[in-house]
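> coords below, sequence missing:
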């Protein structure tokens, strides 16, 4: 299939990695459905792209099962199939000791970072199995914290470890249906969430140090490359981060 025939859904596309990835896909002539809570921000993503005519904005709560079902239904009604789901939407909570972390905050992070990708993955797999030709690709936004935590990040780290399990299960069960699943673990991309580590990040020994920050365009181009691979090629997991980020040996 050529790029002009490929259809993607990108969650959390109102800013950061989601926005830049959607724009990069549109630049490669993908048809892209972008979703997030803020419609105006999605429209900004669309207008920033080189092919806004190939972009559809659908705003809503990605943790709401009814909305997600409607999102996929609208995408399929418009384009007839789906080739890529990028489970990107994610949040974190304040870095505090566990005794100061409320159950509400913990559950909010799990709902966005894990429950929403589960719902989206389920709907994508359902579509991948019935379309002709069958198959498709899912890319999950993991984190360095899917492997090693930062201090006081119980909710975020737990959610990203769980994404690894979701990725592996999807890859295992999807292979006979020509469905592949990738986890991309990103360190310190220059977004609202990641760039703050370039100012000062708490280390396990209590120090605050300035860490390297990665241009988000490198993340977007990596995702587009994986998305453009032939269906018989799978990248199960990939790590992208600044060379000087304290990751290997963190702790």
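Looks like it arrived, so ask away. Model, not experiment: these values are computed from the prediction.
> switch to C-alpha atoms for all contacts and neighbour counts from now on
Noted.
> what ranges does the stretch 101-250 of the chain have for its strands?
Applying DSSP state E, counting those that start in this stretch to the stretch 101-250 of the chain gives strands spanning 136-141, 179-186, 201-202, 208-209, 237-240.
> and stretch 75-85, which residues are buried?
Applying a neighbour-count criterion of 16 or more other C-alpha atoms under 10 Å, the buried positions in stretch 75-85 are 75, 81-85.
> does residue 139 touch residue 183 like I think?
Yes: contact criterion C-alpha atoms under 8 Å: residue 139 and residue 183 qualify, at 5.8 Å.
> what's the closest non-adjacent residue to residue 144?
Nearest non-adjacent residue to residue 144, counting by C-alpha to C-alpha, 6 or more residues apart in numbering: residue 185, 5.4 Å away.
> let's bring in a second model and compare:
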């Protein structure tokens, strides 16, 4: 896999889990990386672990569902780096475990804001920057989840937003054609993070049983992100599924 030749990347939710692993892999591949998240201390720790002198990393703590914060973040990227080559929309949240009639409005809006509104806002400002820069163009990778294809029981907010991300990905890819902006989706199944810890204990299945599910290393997801952006901008992978081989997905239900 080739090096980035000094590309600039922004990763949301980069303080832990998939986002941190992807940001580290991009740094290792030669990118300069903007670490975004809500907890500054976590971001600073993640950035300094791979880039102790701070020459190729930048930390910007803001909630991706905050329009003013997102606008300020992309303005800061433009000021420091002058361009953006890759956005990995990774930040998000879940509200699992409730039948749709038991989902509160507050939980619904929390997941919608994190997963869908946040992806939209970051895409909006990244697209504008990529469209205006010289040379024009870039790539946007959205964390879609396999729930964009097949839902789990009791996952209405998460599943609905991930289906929304799939639609946003396709629409962005179409809008980006005249400006050399490629947009794609990475559907991830059972990466080993804090959010998926319960999977190793037991998850409700479509047949009503509860079973533990295999998970995979976040490093494999990070490798997929680097690979997807290693392609020239005239080549795109509209969607790619990466999952723990033995998880109950193919044949789910």
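That came through, no problem. Predicted model, so just to flag it, every value in this text is computed and none were measured.
> got a TM-score for the two of them?
Once superposed, chain against chain, the TM-score is 0.97 (TM-score structural alignment, normalised by the length of structure 1); 251 aligned residues with a C-alpha RMSD of 1.3 Å.
> I'd like the strands of the stretch 101-250 of structure 1 as TSV, with mean neighbour count and distance to residue 165 of structure 1 appended.
Output for these, formatted as TSV (neighbours: other C-alpha atoms under 10 Å; distance: least, C-alpha to C-alpha, whole Å):
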stretch	mean neighbour count	distance to residue 165 of structure 1
strand 136-141	25	11
strand 179-186	24	10
strand 201-202	16	27
strand 208-209	13	31
strand 237-240	15	12
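> reformat those as CSV; add distance to residue 250 of structure 1.
Converted to CSV, the strands of the stretch 101-250 of structure 1 look like this (distance: least, C-alpha to C-alpha, whole Å):
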stretch, distance to residue 250 of structure 1
strand 136-141, 20
strand 179-186, 15
strand 201-202, 12
strand 208-209, 13
strand 237-240, 15
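> go through the ones you listed and name the closest to residue 90 of structure 1.
Counting by C-alpha to C-alpha, residue 90 of structure 1 lies closest to strand 136-141 out of the strands of the stretch 101-250 of structure 1; the figure is 8.3 Å.
> how much does that closest one stray from structure 2?
Comparison of strand 136-141 of structure 1 with structure 2 after fitting gives an average deviation of 0.2 Å (mean C-alpha distance after the TM-score superposition for structure 1).
> try stretch 161-173 of structure 1
Compared with structure 2 after fitting, stretch 161-173 of structure 1 has a mean deviation of 0.5 Å; criterion: mean C-alpha distance after the TM-score superposition for structure 1.
> equivalent range in structure 2 for that stretch?
Mapping stretch 161-173 of structure 1 onto structure 2 (TM-score structural alignment) gives residues 163-175.
> so what's the most centrally placed residue in structure 2 up against?
Closest to where the C-alpha atoms of structure 2 average out (C-alpha atoms, centre = their mean) is residue 90, at 1.8 Å. Applying C-alpha atoms under 8 Å, 6 or more residues apart in numbering, we find residue 90 of structure 2 in contact with 11-14, 18-19, 142-143.
> mind doing that once more with 7 Å?
Residues near residue 90 of structure 2 by C-alpha atoms under 7 Å, 6 or more residues apart in numbering: 11-13, 19, 142-143.
> hey, where'd the helices end up in the stretch 101-250 of structure 2?
Secondary structure of the stretch 101-250 of structure 2 (DSSP state H, counting those that start in this stretch): helices at 105-111, 118-132, 156-176, 218-230.
> so which of the ones you listed comes closest to residue 64 of structure 2?
When those are compared by C-alpha to C-alpha, helix 118-132 sits nearest residue 64 of structure 2, at 4.5 Å.
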